[in-house]
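**Student:** Next come a sequence and a model predicted from it.
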Amino acid sequence: MDYKKITETPSNYDGLEHMDTNAILVNMNKEDKKIADAVEKMIPQISKLVDELSKKFQNGGRLFYIGAGTSGRLGILDASEIPPTFGMPHERVVGLIAGGDSAIRKAVENAEDDTVQAWLDLKEHNINTTDVVVGIAASGTTPYVIGGLKDAKKNGILTACITNNPGSPIAKVADIPIEVNVGPEFVTGSTRMKSGTSQKLVLNMISTALMIKIGRVKGNKMVNMQLTNDKLVDRGTRYIAEGLGVDYIEAERLLKKYGSVKKALDAEADNTIQ
């Protein structure tokens, strides 16, 4: 091993069981404050990935996340939020986890140690060179993820990774490595904590920036969101009222007429121009 596995280094704190509740929480919070700064250092790499993704998406490409355990679950979480938030078909951003869907709730023994399964999982989605694969692994050593990235690269597919161990094997495999050094975990080796939080921040940045770049946001509004409940219908109505300078009743009528915020805004803008 020619790199330091930071995620396994001892915590900056000891005797955790002897701390009172306030001390535990204060010290956890101290560690959490370091996360955003660590992510900030990776913005150039994240930007590079988003720019490549936006090009691929304009040509019908897709984004695949692959991971195991917490990392896999975070990828699935990010992917699952794209359709309701931005109105994209669910197959455009896909999260895959070692062990399959059952591993979302319960760990599947040895699933992450399989070096060939990720590529088999990706092939079920007819993955091709218009797509991008992002491997997520705090340790940077997860065989499922490394194997998937290697096979994707062999087949001419752009790859990236999110890891918390700079210089790790996964970073050497990925075309665009995003290496977020958050330091030791509060509980030694518990990467569901700072590492997992940093991954969530990076995933938010990747998918949100991508959706903005490909036109799924107007101004600062989620104009393509799915109107699946009363809260979202109300939000959509208010967006139209603000965007067109009409009252709530008229905005509600326009939302019912066009079926989406974006269609209402675009159609009424066209009418104004004419």
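**Tutor:** Noted; the coordinates are in hand.

**Student:** all contacts plus neighbour counts: C-alpha atoms, from now on.
**Tutor:** Fine.

**Student:** shouldn't Val223 be in contact with Ala264?
**Tutor:** No - contact criterion CA atoms under 8 Å: Val223 and Ala264 do not qualify, at 9.5 Å.

**Student:** wait, what's in contact with the residue nearest to Gln117 when sequence neighbours are not counted?
**Tutor:** Nearest residue to Gln117, sequence neighbours excluded (CA to CA, 6 or more residues apart in numbering): Tyr144, at 6.6 Å. Neighbouring residues of Tyr144 by CA atoms under 8 Å, 6 or more residues apart in numbering: Gly67, Ala68, Ala98, Ala111, Glu112, Asp113, Asp114, Thr115, Val116, Gln117, Ala118.

**Student:** Give the helix, strand or coil label for Val133.
**Tutor:** Classification of Val133 by DSSP: H, G, I helix; E, B strand; the rest coil places it in strand.

**Student:** residues touching it, list them.
**Tutor:** Listed by CA under 8 Å, 6+ apart, the contact set of Val133 reads Leu63, Phe64, Tyr65, Ile66, Leu149, Ala152, Ile157, Leu158, Thr159, Ala160.

**Student:** at 6 Å what do you get?
**Tutor:** Taking CA atoms under 6 Å, 6 or more residues apart in numbering, we find Val133 in contact with Phe64, Tyr65, Thr159.

**Student:** State whether the second one is indeed within a helix.
**Tutor:** Meaning Tyr65. No - counting by three-state DSSP, Tyr65 is not found in a helix; it is strand.

**Student:** quick one: it and Leu74 touch, right?
**Tutor:** No - checked against CA atoms under 6 Å, the pair Tyr65 and Leu74 is beyond contact range at 9.1 Å.

**Student:** ok, these two, which is more surrounded?
**Tutor:** Tyr65 (28 against 24; other CA atoms under 10 Å).

**Student:** now that one: how far from Trp119?
**Tutor:** Counting by CA to CA, to the nearest Å, the gap from Tyr65 to Trp119 is 12 Å.

**Student:** dropping in the other structure now:
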Amino acid sequence: MTEIIKLDTEKNNQRTMDIDVLSTEKILQKINDEDQLVASIVAKNIPQIAPLVNQIVDRMQQGGRLFYIGAGTSGRLGVLDAAECPPTYGVDPGLVIGLIAGGEKAMFIAQEGAEDSLDLAKKDLTDYQLGDKDTVIGLAASGRTPYVIGGLQFAREIGALTGAISCVQGAEISKFAQYPIEAVTGAEAIMGSTRMKAGTAQKLILNMISTSVMIKLGKVYKNYMVDLKPSNKKLVIRSKNMIRTLTGVSEDRAEQLYEESGHSVKKALIMEIMNVDKEVAENALRNGSGHIKRAIQFLGGDI
């Protein structure tokens, strides 16, 4: 009990001691004041995040995957980030995987006791045949969740890359990770409610990791997500608009390129920019490891 009380995430916030007697507007202002502290705290962790990203990319280029493991809010944030990668960047659903203590049902209803198991994450990761080219990032605001510790221990045993994201200084999970990240967000507006600042910090870091990994894998051209899957009407329109914007062609030509490329923005762009057909564009992308600019260079173009 004493150890928990000492955690940064469990401290009492003197700035919000009167939050229960304030007007609605002032309650919201107090919460927002605390939230505004988070981005600058996360910024201090960029030197720790960058090498982790580089290692993830290197392993993915060798066929590795990225796993997030966590419990409660932390686990849900990992599942959310993983779930958003396929529609946003067109990657296979098996490339980034979120695992939460207690399984899928824990996304909606807390599964009591699941996070206290040192063995459960090992079983979950074993079900996915975790290998030495994979990466496992443990998420725990308190930095001490047994489910996460057990998963990181198992990952290290088999040679997988390990990272940890916590919101306390000297986190227990940091001891089991090659790349520990500690975003110390301090006392919450509501004591112990780590879905607030701590959750926001973890969400920001996950956004940074997955987005920068996808950029380095060639899923972004300039600042456009050109590998999105046009799985609904909105994304089809977005795809065609990207082709128009990035090449300056007419609406009709963008439609033609979209169809001839097999609904691939990346191929459509190369086809128009370099005046080649779909097969040549595909080959150039292969030689450019999926990067449009490298594909253009391969075909002798300027970037």
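**Tutor:** Noted; the coordinates are in hand. Small disclaimer: the values here were computed from a predicted structure and weren't measured.

**Student:** TM value for the aligned chains?
**Tutor:** The TM-score (TM-score structural alignment, normalised by the length of structure 1) is 0.97; 274 aligned residues with a CA RMSD of 1.5 Å.

**Student:** tell me, stretch 148-155 of structure 2 lands on which residues of structure 1?
**Tutor:** Stretch 148-155 of structure 2 corresponds to residues 145-152 in structure 1, going by TM-score structural alignment.

**Student:** in the matching stretch, what's buried?
**Tutor:** Buried residues in stretch 145-152 of structure 1, defined by neighbour count with 16 or more other CA atoms under 10 Å: Val145, Ile146, Gly147, Gly148, Leu149, Lys150, Asp151, Ala152.

**Student:** Select from the residues you listed every entry located in helices.
**Tutor:** Val145, Ile146, Gly147, Gly148, Leu149, Lys150, Asp151, Ala152 (DSSP state H).

**Student:** longest helix of structure 1?
**Tutor:** helix 194-213.

**Student:** Superpose on structure 2 and give me the mean offset of that helix.
**Tutor:** Here helix 194-213 of structure 1, set against structure 2 after superposition, deviates by a mean of 0.3 Å using mean CA distance after the TM-score superposition for structure 1.

**Student:** ok, Lys44 of structure 2 to Asp35 of structure 2 distance?
**Tutor:** According to CA to CA, Lys44 of structure 2 and Asp35 of structure 2 sit 16 Å apart.

**Student:** For those two, indicate the residue with more neighbours.
**Tutor:** Higher neighbour count among Lys44 of structure 2 and Asp35: Asp35, with 18 against 14, using other CA under 10 Å.

**Student:** how about the more buried one, what's its partner in structure 1?
**Tutor:** Using TM-score structural alignment, the partner of Asp35 of structure 2 in structure 1 is Asp32.

**Student:** Grab the nearest non-local neighbour of its match.
**Tutor:** Of all residues not flanking Asp32 of structure 1 in the chain, Lys194 sits nearest, at 6.2 Å (CA to CA, 6+ apart).

**Student:** And that neighbour, how close does it get to Ile76 of structure 1?
**Tutor:** Taking CA to CA, one finds Lys194 of structure 1 at 19 Å from Ile76 of structure 1.

**Student:** Tell me the counterpart of Ala284 of structure 2 in structure 1.
**Tutor:** Checking with TM-score structural alignment, Ala284 of structure 2 has no match.

**Student:** pretty sure Ala284 of structure 2 is touching Arg294, no?
**Tutor:** No - the criterion here is CA under 6 Å, and Ala284 of structure 2 misses it with Arg294 at 8.0 Å.

**Student:** And Thr200 of structure 2, what's its match in structure 1?
**Tutor:** By TM-score structural alignment, Thr200 of structure 2 lines up with Thr197.

**Student:** For Leu120 of structure 1, see how far away the residue lying closest to that match once chain neighbours are set aside is.
**Tutor:** Leaving out its chain neighbours, the residue that sits closest to Thr197 of structure 1 by CA to CA, 6+ apart is Ile35, at 7.6 Å. Ile35 of structure 1 is 34 Å from Leu120 of structure 1, where distance means CA to CA.

**Student:** Looking at those two, which has the bigger crowd around it?
**Tutor:** It is Ile35, of Ile35 of structure 1 and Leu120, that has more neighbours when counted by other CA under 10 Å, with 20 against 12.

**Student:** any chance you could map the helices in the stretch 151-300 of structure 2?
**Tutor:** Listed in chain order, the helices found in the stretch 151-300 of structure 2 under DSSP state H, counting those that start in this stretch are 197-216, 233-247, 251-260, 265-274, 278-287, 292-298.

**Student:** what's the counterpart of Asn126 of structure 1 in structure 2?
**Tutor:** Under TM-score structural alignment, Asn126 of structure 1 pairs with Gln129 in structure 2.

**Student:** Tell me how far its match lies from Arg65 of structure 2.
**Tutor:** Distance from Gln129 of structure 2 to Arg65 of structure 2, by CA to CA: 11 Å.

**Student:** So between those two, which is more surrounded?
**Tutor:** Between Gln129 of structure 2 and Arg65, counting by other CA under 10 Å, Arg65 is the more crowded of the two (22 against 10).

**Student:** you'd agree the more buried one is up against Ile97?
**Tutor:** No - judged on CA under 6 Å, Arg65 of structure 2 makes no contact with Ile97 at a distance of 7.8 Å.

**Student:** can you count the residues close to the residue lying closest to Pro84 of structure 1 once chain neighbours are set aside?
**Tutor:** The shortest distance from Pro84 of structure 1 to any non-neighbouring residue, by CA to CA, 6+ apart, is to Gln226 (4.9 Å). Burial of Gln226 of structure 1 is recorded as 20 neighbouring residues (other CA under 10 Å).

**Student:** Trace Gln226 of structure 1 over to structure 2, please.
**Tutor:** Counting by TM-score structural alignment, Gln226 of structure 1 corresponds to Lys229 in structure 2.

**Student:** Quick check: the gap between its match and Val53 of structure 2.
**Tutor:** Computed as CA to CA, the Lys229 of structure 2 to Val53 of structure 2 distance reads 23 Å.

**Student:** got it, and Ala101 of structure 2?
**Tutor:** Distance, Ala101 of structure 2 to Val53 of structure 2, using CA to CA: 24 Å.

**Student:** Give me the more crowded residue out of the two.
**Tutor:** Just comparing Ala101 of structure 2 and Val53: by other CA under 10 Å the higher neighbour count belongs to Ala101, 29 against 21.

**Student:** Show me what that one lines up with in structure 1.
**Tutor:** The equivalent of Ala101 of structure 2 in structure 1 is Ala98 (alignment by TM-score structural alignment).

**Student:** I'd assumed Ala111 was in contact with that match.
**Tutor:** Yes - using CA under 6 Å, Ala98 of structure 1 is in contact with Ala111, at 5.4 Å.
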